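[1] with the input below, show me the fold.
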Amino acid sequence: MNNTYLTTEELSSRIKYDPRTIRQNLKDSVLIEGKHYIRPFGGRKILYIWETIEEDMLNATHTSSLEIPMANGGVCYG
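    Below you'll find the predicted structure:
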């Protein structure tokens, strides 16, 4: 599997969000560890998986406003 791994700053330039916003607001609420980002070798460094993030951004435009994404990848219809 060929994935593109990005630092917070590189992701920031691609999605046009401030790196601080990614770290404080998106990480662990929208971007889930193991799905959207990894910590290689158990370290502090975070690498974001571009293909997964891009796919989820594109799919988010097709979801209903009543769908709530769950951490395990499921959807709650509320």
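
[2] from here on, just use CA atoms for contacts and neighbour counts.
    Fine.

[3] where along the chain do the strands fall?
    Listed in chain order, the strands of the chain (DSSP state E) span 5-6, 37-38, 47-49, 67-69, 75-77.

[4] which elements pack onto the fourth one?
    Contact analysis of strand 67-69 by 3 or more C-alpha pairs under 8 Å, 6 or more residues apart in numbering; DSSP states H and E lists strand 75-77 as its packing neighbours.

[5] would you do the same for the sequence below? I want to compare the two.
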Amino acid sequence: MSLLKPRRDKLLEKHLRRGAVGEITGLSRSAIYDKMSRNEFPRPVRIGRQAVAWPESAISEWLASLQSSDQA
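    Down below sits the predicted model:
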């Protein structure tokens, strides 16, 4: 049963649509997808047939990595 816990936690996690991701990061739609193509930004997960969203933790980790690289 403990094997299911990480997946269950991910399902309960808040997910952000592209507009919210843009507001939080300050990136435009094209900048988000450009960075994704260069593996510099987390990829979204599918939440419906034609909808994707980013786990809030992935965006938080990405923002934290920017802060730590600025301090280096």
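
[6] distance of whichever residue in the first structure pairs up with Gly26 of the second structure from Ile22 of the first structure?
    Under the alignment (TM-score structural alignment), Gly26 of the second structure maps onto Lys16 of the first structure. Lys16 of the first structure is 10 Å from Ile22 of the first structure, where distance means C-alpha to C-alpha, to the nearest Å.

[7] so between those two, which is more surrounded?
    Legend: neighbour count by other C-alpha atoms under 10 Å for Lys16 of the first structure and Ile22, higher for Ile22 (18 against 9).

[8] still on that earlier bit, pick the most buried one from the strands of the first structure.
    For the strands of the first structure, the largest average neighbour count (mean count of other C-alpha atoms under 10 Å) is found in strand 47-49, namely a mean of 21.

[9] against the second structure, where does it fall?
    Counting by TM-score structural alignment, strand 47-49 of the first structure pairs with residues 53-55 of the second structure.
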